[in-house]
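> Any chance you could fold what I've pasted below:
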Amino acid sequence: MQLGYFWSFFCFYASVFFLYLGLTDCALGGNETDRLALLEFKARIPHDPLGVMSSWNDSINFCLWQGVTCSHRHQRVISLNLMSLQLAGSISPHIGNLSFLRELSLDNNSFSQEIPSEIGRLSRLQYLYLLNNSLSGGIPSNLSGCSNLIKFHVYNNQLIGEIPIEIGSLLKLKVFTVSCNNLTGTIPASFGNLSSLDILAAGENYFSGRIPNALGKLTTLRKLFLYMNTFSGTIPPSIYNLSSLTDLYLAGNPFYPGSLPSNLGISLPNLRHLGMFQAQLIGSIPPSLSNASNLELIQLQLNSLTGQVPTFGNSLGLQLFSIEYNFLGNGGASDLNFLSSLTNATNLRVLVVGDNNFGGMLPERIGNFSTTLEIMRFNDNHIVGNIPAGLQNLINLIVFLAPGNHLSGNIPTVIGELKYLQILTLSFNELSGRIPSSVGSLTNLYEFSLASNNLQGDIPSSLGNCQNLQKLDLSYNNLSGSMPAQVIGLSSLSIYLDLSHNRLSGVIPLQVGSLKNLNVLNVSENMLAGEIPSTLGSCVMLEFIFMQGNFFRGPIPSSLSSLRGLQELDISNNNLSGEIPEFLGDLIYLKVLNLSYNNFEGVVPVGGVFKNASRTSVIGNSRLCGGTPEFHLPGCNFKHSKGKLSLAWKIVISTLSGLLCLILVLSSYFLFLTRKKRNEPASDFAENLHLMVSYHSLSKATDDFSLANLIGAGSFGSVYKGILDQSGMAIAVKVFTLVRHGASRSFTAECEALRNIRHRNLIKILTVCSSVDYQGNDFKALVYEFMANGSLEEWLHQKPTTDETQETPMSLNLLQRINVTIDVACALDYLHHQCETPIVHCDLKPSNVLLDHDMTGHVGDFGLARILSEATQDLPASRTSSVGVRGTVGYAAPEYGMGSEVSTGGDVYSYGILLLEMFTGKKPTNDIFKEGLNLHNFVRAALPDRMPEIMDPFLLREIVKWENGGPGGCRVRKSLVSILEIGVACSAELPHERRSISNVVAELQSIKNELLGARGHRTITL
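Below is the predicted model:
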């Protein structure tokens, strides 16, 4: 008995002992499993610019590796948090071996490829954060194995396929966000089982079918985002009974027409955000909505709502109220009574009620709105009466739109008190009186339109103070007097200037030449006289010119030949005379030309736009002849024409002119050969060029190198615009100041670099001139194709200001900037990898990037360029350490300052800085960059979460417009983050960490394509 008892006792404790050993072995083995799994995870991350993975080595315990957290008891990995560390790669399937893992946070990186299905083995996992990456593939169906999952975030990736129905078995799930992907199918009805669900976000995908009625069972649901999909059918009534809802966004789906329930504000008492725009809503806005006292955002625009708008006196926290594009109101005097109730909303920022049927008057109490109000839109209604003077109290107002109404009376002078106003549009009303001179105080004004009113008097010259004005429309009024030079010379005007259909008189001031970036000029149907000013030819961005119905006289100025982007020109019904210039037929973009009812004479050209008689009108000019048969003009016969030269004389004059030109060229050539200076590269280079020019030709082309034609200056010389007599070609002449040390070498280097290279994104050199001037001094110049839109520097920083938030008068939009970055990258890729011998530019910066008429970027100024061929290592052009820093401070690679040799990596660094400057609007030499802070670090520290804080304010405003007007907002923002990350990678301090320029071209092109693809995807700002 005792022996049996002893044996039982022994067996029990032996079992316990061996069980302990087994558990210990398992724990030790588990630790090793975790370590190996982490190393496999590390192996899938090839891009680690911050060196996060450098701590993941055997010198310390893996529990101390950056981002890794272990449990105290078992020393097993329970958390892997690597968010916002700029990592790129794929997620290793070995992640599934971290069996104790509770949190996996990889958000705000660049992970790609699929979500590994092995994650489904992590039964203890509670938090899975993969948002803001580039993950593809589908959501693993075995994710249901993560039975303890609480939060699942994959917002803003590239996931495809359907949501697995198995997700409905995750009973502990509280947050499920898959917005901004490419998911299809519908929301599984099994989601009705997720009794703990707090947030369901699936907006901006391609879901279709009906929203399952089972979602009405989610009694704990607070936020439901299903906006911008293709859901159809009706909105399940059960959704409106989820009393816990604070945010409801069903906008942008093609539902069957349906109405908001009458008890909406009662059944959803906690509602804060109501996003139901473009949701096929009919009926009225339920008065009960005012009972939802927590309301902050109401977005009901783009529906078919009717009736009166209820008051919102209880919605004290309302910030955004948008009901535009409906059929609300009936044109009655009480339609706008609801506005008075909004004076209680002390945080109101946006009030948008345009495009409805509202009648009545704008109440005087409008001046009692919150001073936080920034946007008010009343456009296209039936509003009558005066503009309330109390408007002046809204001191933070940025946008005020009330066109398309019946407003009358004078424009109140107090409008000038709105110092932050950027858009003021009151067109298509019945306003009278004068334009108050106080509008000149609106120095932030971007768009100003008073078209189609009954305004009288002069155009106030004070408008010239509005240095940010890009759009000005005063057409269809009774304005008189002359055009103020201060307004006509407002160089910020870049989109349109429309003064048509008034009674303006006098001449067009010569200051019109300051409108170098203007796209549309319309001064038609006035009483303007005098000649068309020749300075109009300086407005090289003009695409549309309308000057018909005036009293202009004289010929068409030859300077208009510079308007290479002109698409439409109407100068009909004037008193213009002379011959029709041939250059109009050379303007390749000119599609519509109206010269009718003038006094033109002579031959009608036959090239270009003149080939199409349906788009060209010359009627009403009785002394014209020739042209295409469709014009039905008489043939030209100059045999007895008075004052015309005979054919013989023309031949004699042409022959003598040709001989004289030949003598000049030969004289210059032989004089050039006798020079003792070393300029052989220029001579060799010129032998292969078709265009030969002399000093005399260039002097004449540039009006003796006058300051009026000076378009730029650099270290070694100046650049002038010119027109060659023999061809009428617009050129840019770079004249080297040879008395400056290094200028002659710069001339030689540029000739050498440009000898045999050709690329669409490199500045095209037409010829060189190495001669002597009229005083016998050496003269060296390069002749380039003229770039109509100047330099990138001018577009980014035309008017330097200490206010970094102030928008520049000329601003490139988002796509234009992306295009230019691609153009410059393509140019560098060609120089570095596609030339017979690599060429390093050595001075890449915005002032050396030039833009042609269609805003294509061209890299120029090769004065510091270096050719990296072995055969030229001993030439001065290849020496590096003896010449100090190559390039310009701020753009030159840091290794150049330490005597390192010139390399293609130096150009990549300069490119990265240029890219960051383009999208932040800050120069690398900005005053804020000191004490170790530079542009590179400034951007890197802000990415990705604080990207809006560092963006160029102009671009940031455009992003908001994109978000509200069309493309997917999250995709636009992600694209901008990706672009800035490329700039950061290219401008890394160490050369070996910089991106390959070839890869940069491919990445930027991919970003552009994705951005263009997002245009059809609408979103809202949450």
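> From here on, just use CA atoms for contacts and neighbour counts.
OK.
> For the residue most central in space within the chain, give me its contacts.
Against the mean C-alpha coordinate of the chain, by Cα atoms, centre = their mean, the closest residue is L814 at 1.1 Å. L814 sits next to L955, E958 when contact means Cα atoms under 8 Å, 6 or more residues apart in numbering.
> next one: S370
S370 sits in contact with T343, N344, A345, T346, N347, L348, R349, L394, where contact means Cα under 8 Å, 6+ apart.
> Show me which of these is closest to T920.
R349 (26.0 Å; Cα to Cα).
> residue contacts, the closest one?
Q319, L320, S370, T372, L373, E374, I375.
> before we move on, the earlier item: which one of the contacts of S370 sits in the busiest neighbourhood?
L348 (24 neighbours; other Cα atoms under 10 Å).
> Look up how far K151 lies from the nearest residue to that residue once chain neighbours are set aside.
Once flanking residues are discounted, L348 sits nearest to Q319: 4.0 Å by Cα to Cα, 6 or more residues apart in numbering. Q319 sits 29 Å away from K151, going by Cα to Cα, to the nearest Å.
> ok, now L159?
Taken as Cα to Cα, the span from L159 to K151 is 18 Å.
> Isn't the residue nearest to L348 up against L297?
Yes. Q319 lies in contact with L297 (Cα atoms under 8 Å); the separation is 5.9 Å.
> Let's compare: structure for the following, please.
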Amino acid sequence: MEHIDFPSPKFPTWHHIFTIVLLLCSYNRVSFASNNETDRIALLEFKSGITLDPFGVFSSWNDSIDFCRWSGVTCSRRHHSRVTVLDLNSQKLSGSISPHVGNLSFLRELRLQNNSFDHEIPRQIGRLHRLRFLELSNNSLAGDIPRNISGCTNLIGIGLRNNRLTGQVPRELGTLLKLQHLVLMANNLSGSIPPSIGNLSSLEDLYLTFNSLSGSIPGALGQLTKLATLTLGFNMLSGTLPASLFNLSSLTQFDVSCNQIHGSLPATIGLTLSSLEYFNVASNQFDGSIPFSISNATNLRVLPLEDNNLSGSIPSFERLHNLEWFSIRSNHLGSGGSHDLSFLCSLTNASSLKELNVMENRLGGSLPQCIGNFSITLTALGVSKNVITGEIPRAIGNLVNLEKLYVDGNSLSGTFPLDLKNLQNLTYLNLSNNKLSGVLPSFLHNLSELIYLYLDGNNFQGHIPPHLDKCQRLLSLDLSSNNLSDSGIPVVTSLFFLNLSHNHLTGALPKEIGEMKNLNYMDISGNMLDGDMPSSLGNCAVLVLLRLQDNLFQGSIPQSLSSLRGIKILDLSCNNLSGGIPRFLEAFDLEYANLSFNNFEGSLPTEGVFKNATAAFVIGNEMLCGGIPEFHLPKCISKNSKSKRLVHILILSIAITFGLLGVALLPFLYSCWLKEKRKEPISSPGGGTWQNLPYGILLRATNGFSSTNLIGIGSFGSVYKGILENGTVVAVKVLNVTRHGALKSFMAECEALKHIRHRNLLKILSVCSSIDYCGNEFKALIYKFMVNGSLEEWLHHHQEPTEADGPSKSLSLLRRIKIAIDIASALDYLHNHCHSQIIHCDLKPSNVLLDDEMDGHVGDFGLAKIVLENTPDTNSKISSAGLRGTVGYAAPEYGMGSVVSREGDVYSYGMLLLEMFTGIRPTDESFKENLNLHNFVVEALPARVLEITDPILLQGRKNYACHSRDNAVQECLVMVYGIGIGCSVGVPRERMSITEAGTQLCLIRDKLHAAGLQG
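As a prediction, this is how the structure comes out:
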């Protein structure tokens, strides 16, 4: 074989080295140019996914300048102009996130929060191995969280808050060992919390609030030794709290509120979690006592323990000097003993205390004098609905910054506390339903900030305090059920709610009563008022309810009352009124009219409310004639028919005689029949989940279903106020069983309410399925009584205000938002958290009731549909009737035969929300052709947001650009309308979920709080 010699190696010459360097540089330039081009193309692809750019962010994204100088783009010099940061937050951008973002391989920060990006999070983000911060919060992103996000091994922070993400929390997140902040709150995530989260040893903040997570909290979270924030509230979590969580000494914020967690709180909680600043376990099922060690967590600022089953005595909080908000409302704390309230004195050490709420417990004894030593920062004090006795301490006058004082529903005695005159900031004062006596002080008119004054249900005597008209912000005044004997009715022009019923008032109604042009509810029944009804009463043109019964009024009904076109309930019974019944009442949309036991004469009208003998009552007017046959009045006799009158009288006398004989025999016949009937068992509807109250109890509770107790008339029956034998005040919904669909409505409402329990749903207490004393079928539902009526009454009581009208006469902005949150919370529960999904089908303001705290409760489930469990067919629903809601609120797809759905309820909610803030009904006559409330708001935003807003919300704010608080209000209004629009779009699948709507409203509420807005 021939031998081949390889040349011997030689050292390279300078010429060789120079040539090699040139080649390498040329190669790198090509490589760098290629990589730069990849980034540029990826950015342009990202731009192509943008559908809305109101600020012109992408105007600089063109070839005229280097892409590293494009708006929102940051490049690294170290890595030869590769993109490291893409920050386009808060630019109001719309569109989708391009998958090409995954080609930005040097990206360290992706910040797109506070925009309107939709569609899914692209899976290609998992390629960004250098990514440290992924911030996509406050968008409309949908779909699952990509599981391959675990490929971003350098992630420090993930922010996906307030989107529409679904599916489960990926267990793969547990591999991101550098992760410090994980924020997934306010989405639609379901399933359980993956135990793998416990592997994130660097994690400091975990936010999972406002989702639909279920199952128990994994004990593995106790391994997160650096965890400072753990928020799991507003989910469906159950089970008990893992003991390992109480070893996380680094925890400062702990929130598991609004879940279904049970068990007791550890006795050592204040020792092991001594760094706590925020501890919220409200609205769960915790039992046992409040741990005495809680006082060791000396950094605590917020401590809500409300709405649980806690019992026993309340410990001292003497070491909680930083406490700002403390609530134990709605538990079973206390024993009714004399020392139950001794813990209050320990709270005098909290120098920043703002809100203290111990309402709805079993606390006894008297209020200690030490409450006068509370911090002057205290703005709200609530001790309502306990068993507190004794007098209200004079020292309460020291709380000079107090804005809300609730002491109602106790057994407090003594006179009106004179030291309350020092509380010049009071807006809400409720002393109702106690045993207070004496005269009302004259200084009440000096409390010029008062908005709500409730003194009803006491033993106050003497006159109504003069000069209450100086309280120019006063909206609600209730002095009913006392022993007041004044001869004057207060004329407070700002009022929309006035209740002076069941006193001993005398004299005539003043003609100045017509100055109360915003009056929506007026009840002065059960007094001794006399004289004529003043014609000026017609100036109260927005009256919805007028009760004047059981007085001594005389004369005729003034013609001026024809201007009361919005009135729904009119009761003039049991007076000495005379003359004819005016024909203008026929044109009113009255739901209830009681003119009984007066001296009216002439023919009874036959139109309007007088076409319904169950809604109009005229008994006891001997000279009335005509009307529909159901009233059983004699026919009206013409002048040329007088000769026949004697014959008619004779026939009538004979008929009455035989009728009386029949009535005399009826009890005997009925008792025989009833004995046989009672042998038959009466099953309780809805599976027997409530006690079946006897008919007789309801008869006594409602004073024989007296018209004076009637509080409303609905599609399938009437609602009466009643007081049961144990003193419980109830609302009794009596079904009109002869009405088509009424029985189905009854069964649907029973079925819908049988298994549900939520603080914002109207609480059913019992049912009655029986036979009345005439042998007729009788069915009724008994609910907890809501003292503040319906949202409808509060929204539409006022006229278009002018500059001279003064301050706000209606629900405040913040109160409307809180009620909207209550409604959303109730719907979210019905749609997503019930054993079987429930569709309400008739959401509207009149079906939202307000309790004494003005919290919203969704009621009237007569049209509800229940989606059956384990049934794939979406048509398989229990339905009360073929109806699908109310015009204006019913989803448009229902009119085309679509089955009921959660999205249909969301549409109704969206229309209700827009109505709440514009003050305009969806059925307003100004909406013609293709214009509706939804389109009306869309066309106005954002430039004309103040023009479309209910003027009552804007009174006193002439220039919304002058103050930061006003700017926040304007921004929040735009956000609220955005939610209403998102819920009421025409296409069901494009509507916002009710969970998201509630979440966003909570954020708006918090923003207003941060801006200093109160109310």
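> And the TM-score between them?
Taking TM-score structural alignment, normalised by the length of structure 2 as the basis, the two superposed chains have a TM-score of 0.68; 752 aligned residues with a Cα RMSD of 4.1 Å.
> of L159 and K151 of structure 1, who's got more company?
L159 (25 against 20).
> leaving aside the residues next to it on the chain, what's closest to the more buried one?
S136 (4.5 Å).
> The one you found against S112, yeah?
Yes. Counting by Cα under 8 Å, S136 of structure 1 sits close enough to S112 to count as a contact (6.5 Å).
> Let's have the contacts of S370 of structure 1 in CSV, adding distance to F9 of structure 1.
Formatted as CSV, the contacts of S370 of structure 1 follow (distance: Cα to Cα, whole Å):
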residue, distance to F9 of structure 1
T343, 85
N344, 82
A345, 79
T346, 79
N347, 77
L348, 79
R349, 80
L394, 89
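> Which residue in structure 2 aligns with the residue nearest to L348 of structure 1?
Alignment note (TM-score structural alignment): Q319 of structure 1 maps to E324 of structure 2.
> Shouldn't Q1005 of structure 1 be within a helix?
Yes. Residue state for Q1005 of structure 1 (DSSP: H, G, I helix; E, B strand; the rest coil) corresponds to a helix.
> I'd guessed it sits against I822; true?
Yes. Under the criterion of Cα under 8 Å, Q1005 of structure 1 makes contact with I822 at 7.0 Å.
> okay, the two: which has more neighbours?
I822 (23 against 16).
> residues in contact with that one?
I822 of structure 1 neighbours (Cα under 8 Å, 6+ apart): V1001, L1004, Q1005.
> Spell out the secondary structure type for it.
helix.
> Against Y911 of structure 1, how distant is it?
In terms of Cα to Cα, I822 of structure 1 sits 11 Å off from Y911 of structure 1.
> before we move on, back to that, mind giving me TSV with the contacts of S370 of structure 1 and columns for secondary structure?
Output for the contacts of S370 of structure 1, formatted as TSV (three-state DSSP):
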residue	secondary structure
T343	helix
N344	helix
A345	coil
T346	coil
N347	coil
L348	coil
R349	coil
L394	coil
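> How are the helices of the stretch 801-950 of structure 1 distributed by residue range?
Remark: helices assigned in the stretch 801-950 of structure 1 by DSSP state H, counting those that start in this stretch are 814-829, 904-920, 935-942, 947-950.
> Just say which of those is most tucked in.
Across the helices of the stretch 801-950 of structure 1, the average number of neighbours (mean count of other Cα atoms under 10 Å) peaks for helix 904-920, which reaches a mean of 27.
> what angle do that one and helix 935-942 make?
60 degrees (axes from the mean of the first three to the mean of the last three Cα atoms, to 10 degrees).
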